[in-house]
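Asks: Here is the input, now give the coordinates:
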Amino acid sequence: MREQTSAKIFVLSDSLGDTAELVAKAAAVQFNSNANKIIKFPFVIEREQIDEVIEQATQEKCVIAFTIVNTNLKNYLIEHAKKNNIPAVDIMGPLLQAIQEVTHKNPKGKAGLNRQLDEDYYKKIEAIEFAVKYDDGKDPRGVKRADVVLIGVSRTSKTPLSMYLAHRNLKVANIPIVPEVEPPKEIFEISSKKIIGLTTDPTILNQIRKERLKSLGLDSNANYASINRILSELDYAEGIMKKIGCPVINVSNRAVEETAAIILKIIKGGY
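Replies: Modelled structure (predicted):
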């Protein structure tokens, strides 16, 4: 029976090394994942660190797999691995070169960018979950934790705006203003600069509400869509907004993206 051989895979990275480790595991399993041991060396940013790894590698039967984007450091590793007859595989290099040839742009050569993208992704997910949790006044306690609070009568795009802004990493709560329901006290306890009032043209709102009722299989002449009811709601909401002293945006005939752009400008102090 032929003796089974194994090798160690040294994974080097100028960041966490997760990418190189995943590739190394995928390759190792094609031979014997238990026999081929993977040893990770993250945050390799100095030549001295490479020297230490090379010295250790010369005493082992091993392969070096690496994701190092700094050109000088990468070349230093390749050169010294070659001198010591250690196979070294540049996992990202060929793909970076291919993208560079197609785009005619040079890679940034900066470590950790993927991790930064991940952090941005998780912030976005957190903001989206926040918008869902505190949508339509479900829990007014979210008002004090929000980056932005949208207030307005029904069908003034509060929910789609909340979701759009959440994709810009903003935690948004929205509160419906209804004459029969006292507004939550929380909206009077935070800075008016965090609150955006939304209003609209009553005729346009009348049509939107009628269509909404039809889509639900309800009578489009219900009080919810009557022009008198709408005028009453808008007047009441206007009074609340004046009391708070918050900016007010008329969303009539505006796309969500356009209104969101105005909101972003307001909260950045440029409107």
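
Asks: make it CA atoms for all contacts and neighbour counts henceforth
Replies: OK.

Asks: all strands of the stretch 1-150 of the chain, in order?
Replies: 8-13, 37-41, 62-67, 88-90, 148-152 (DSSP state E, counting those that start in this stretch).

Asks: In CSV: those, plus distance to Leu113.
Replies: Shown next, in CSV, are the strands of the stretch 1-150 of the chain (distance: least, CA to CA, whole Å):
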stretch, distance to Leu113
strand 8-13, 13
strand 37-41, 18
strand 62-67, 12
strand 88-90, 18
strand 148-152, 28
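
Asks: Highest mean neighbour count out of the ones you listed?
Replies: Neighbour counts (mean count of other CA atoms under 10 Å) averaged over each of those peak at strand 148-152, with a mean of 26.

Asks: For stretch 213-227, measure first residue to last.
Replies: This stretch, stretch 213-227, spans 14 Å end to end (CA to CA, to the nearest Å).

Asks: go on, stretch 167-174?
Replies: Stretch 167-174: ends 15 Å apart by CA to CA.

Asks: Surely Leu77 and Glu48 touch.
Replies: No - between Leu77 and Glu48 there is no contact under CA atoms under 8 Å: 10.6 Å.

Asks: Those two - which one has more neighbours?
Replies: Neighbour count, other CA atoms under 10 Å: between Leu77 and Glu48, Leu77 has more, with 24 against 10.

Asks: which residues sit in contact with the more buried one?
Replies: Applying CA atoms under 8 Å, 6 or more residues apart in numbering, we find Leu77 in contact with Ile50.

Asks: same deal with the one 5 residues further on?
Replies: Contact criterion CA under 8 Å, 6+ apart gives Ala88 as the residues in contact with Lys82.

Asks: One more pass at 10 Å, please.
Replies: Neighbouring residues of Lys82 by CA atoms under 10 Å, 6 or more residues apart in numbering: 76, 88.

Asks: Please generate a structure for the following sequence too, so the two can be compared:
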Amino acid sequence: MTPQLPIVYVVSDSVGETAEFVVRAAASQFHGGRVEIRRIAYVDDFEPIREVVQAAKESNALIGFTLVLPEMREALLREADHHGVIAVDILGPMIQAFSKINNQSPKNLPGLVHQLDDEYFRRVEAIEFAVKYDDGKDPRGLLRADVVLIGVSRTSKTPLSMFLAHKRFKAANVPLVPEVAPPEELFEVNPRKVIGLTISPDELNLIRTERLKALGLRSQANYAAHERILLELEYAEKIMKRIGCPVINVSNKAVEETASIIMDIIKRGGRG
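Replies: Purely as a prediction, here's the structure:
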């Protein structure tokens, strides 16, 4: 019989991400590190507090909460204590500490961190975009992207897309394969938004050979053959010249270094 996972009710007057992150971080310190999170978000009156405490009592769960308003925090702690439920105030002690060190009263505005942090939402949107339009899965996204990365397999297109997404750029990428014509949408994108990625044949051979080994395949496969690599790189160069986009040689470059070059190009309006 599979043992039941510990249950934690996460209660918040906002999204509840902070509390859930802390709960999972704490759970990871114990064997197995697994926990069932039941998130109760946007709590703005006392009735949900009574309901969640009762539910926690019935399921032998504990409560982790981030409630900014003092009266809501106190109400939850009182209710939990009355029913013998463990409740942990995740945000309150830190707010009190800041109040003491700054000699100021807190604003006590629920959800303020996300209201103020538009960058957070842009980052989330960019990450979702990068996942959705990775590897040319849906060419319709190319015309909506801030930057489109093109290149042969193993030129770090996906890692770069995710890195750029964390910097709030909507990045799409398209693999260039001689046997598969690029989507027509690629040639409709402003060339200044397209970045070509190239690499030395020897380094690509090494990367692909290691990739094949990791997959348990023969390193002599055509994927890593020098002739195949030269064919792909020549084809990719033709496509990049046709588009007229900036080209970056990623040989011996870390993802962060290449991403920095890309962001500089974007800021200069696509002039490499």
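
Asks: Can you pull the TM-score for these?
Replies: With the length set by TM-score structural alignment, normalised by the length of the first structure, the two chains reach a TM-score of 0.64; 195 aligned residues with a CA RMSD of 3.2 Å.

Asks: circling back to that earlier point, touching both of Leu77 and Glu48 of the first structure, which residues are there?
Replies: Joint contacts of Leu77 of the first structure and Glu48 (CA under 10 Å, 6+ apart) are Ile54.

Asks: what about the helices in the second structure?
Replies: For the second structure, the helices defined by DSSP state H cover 17-27, 46-58, 70-83, 92-102, 112-116, 118-132, 157-166, 201-214, 226-243, 255-267.

Asks: which one of these is the most hemmed in?
Replies: Sort those by mean neighbour count, taking mean count of other CA under 10 Å, and helix 157-166 sits at the top with a mean of 22.

Asks: Quick one: average offset of it versus the first structure, please.
Replies: Here helix 157-166 of the second structure, set against the first structure after superposition, deviates by a mean of 0.3 Å using mean CA distance after the TM-score superposition for the first structure.

Asks: Return the residues in contact with Val11 of the first structure.
Replies: 17-24, 38-42, 53, 63-67, 88-89.

Asks: The same query, at a cut-off of 7 Å, please.
Replies: 20-21, 38-41, 64-66 (CA atoms under 7 Å, 6 or more residues apart in numbering).

Asks: Against Tyr76 of the first structure, how distant is it?
Replies: 16 Å.

Asks: next one: Val149 of the first structure
Replies: 53 Å.

Asks: same thing with Ile38 of the first structure?
Replies: For Ile38 of the first structure, the distance to Tyr76 of the first structure - CA to CA - is 22 Å.

Asks: ditto for Ala57 of the first structure
Replies: For Ala57 of the first structure, the distance to Tyr76 of the first structure (CA to CA) stands at 15 Å.

Asks: So those two - more neighbours on which side?
Replies: Ala57 (20 against 14).

Asks: And Lys8 of the first structure, what's its match in the second structure?
Replies: Taking TM-score structural alignment, Lys8 of the first structure has no aligned residue in the second structure.

Asks: Was I right to think Lys8 of the first structure contacts Ile38?
Replies: Yes - under the criterion of CA atoms under 7 Å, Lys8 of the first structure makes contact with Ile38 at 5.9 Å.

Asks: Show me the common contact partners of these two, please.
Replies: With CA under 7 Å, 6+ apart, Lys8 of the first structure and Ile38 have no common neighbours.

Asks: coming back round to it: mind putting the helices of the second structure in a markdown table, distance to Gly141 of the second structure included?
Replies: Shown next, in a markdown table, are the helices of the second structure (distance: least, CA to CA, whole Å):
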| stretch | distance to Gly141 of the second structure |
| --- | --- |
| helix 17-27 | 28 |
| helix 46-58 | 41 |
| helix 70-83 | 44 |
| helix 92-102 | 42 |
| helix 112-116 | 27 |
| helix 118-132 | 8 |
| helix 157-166 | 13 |
| helix 201-214 | 28 |
| helix 226-243 | 18 |
| helix 255-267 | 18 |
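
Asks: who wins for proximity to Ala172 of the second structure among the ones you listed?
Replies: helix 118-132 (5.7 Å; CA to CA).

Asks: what about that closest one, how far off from the first structure?
Replies: Compared with the first structure after fitting, helix 118-132 of the second structure has a mean deviation of 1.3 Å; criterion: mean CA distance after the TM-score superposition for the first structure.

Asks: counting contacts, what elements does that helix pack onto?
Replies: helix 157-166 (3 or more CA pairs under 7 Å, 6 or more residues apart in numbering; DSSP states H and E).

Asks: and the helix it packs on, what other elements does it pack with?
Replies: Checking 3+ CA pairs under 7 Å, 6+ apart, helix 157-166 of the second structure ends up next to helix 118-132, strand 171-175, helix 255-267.
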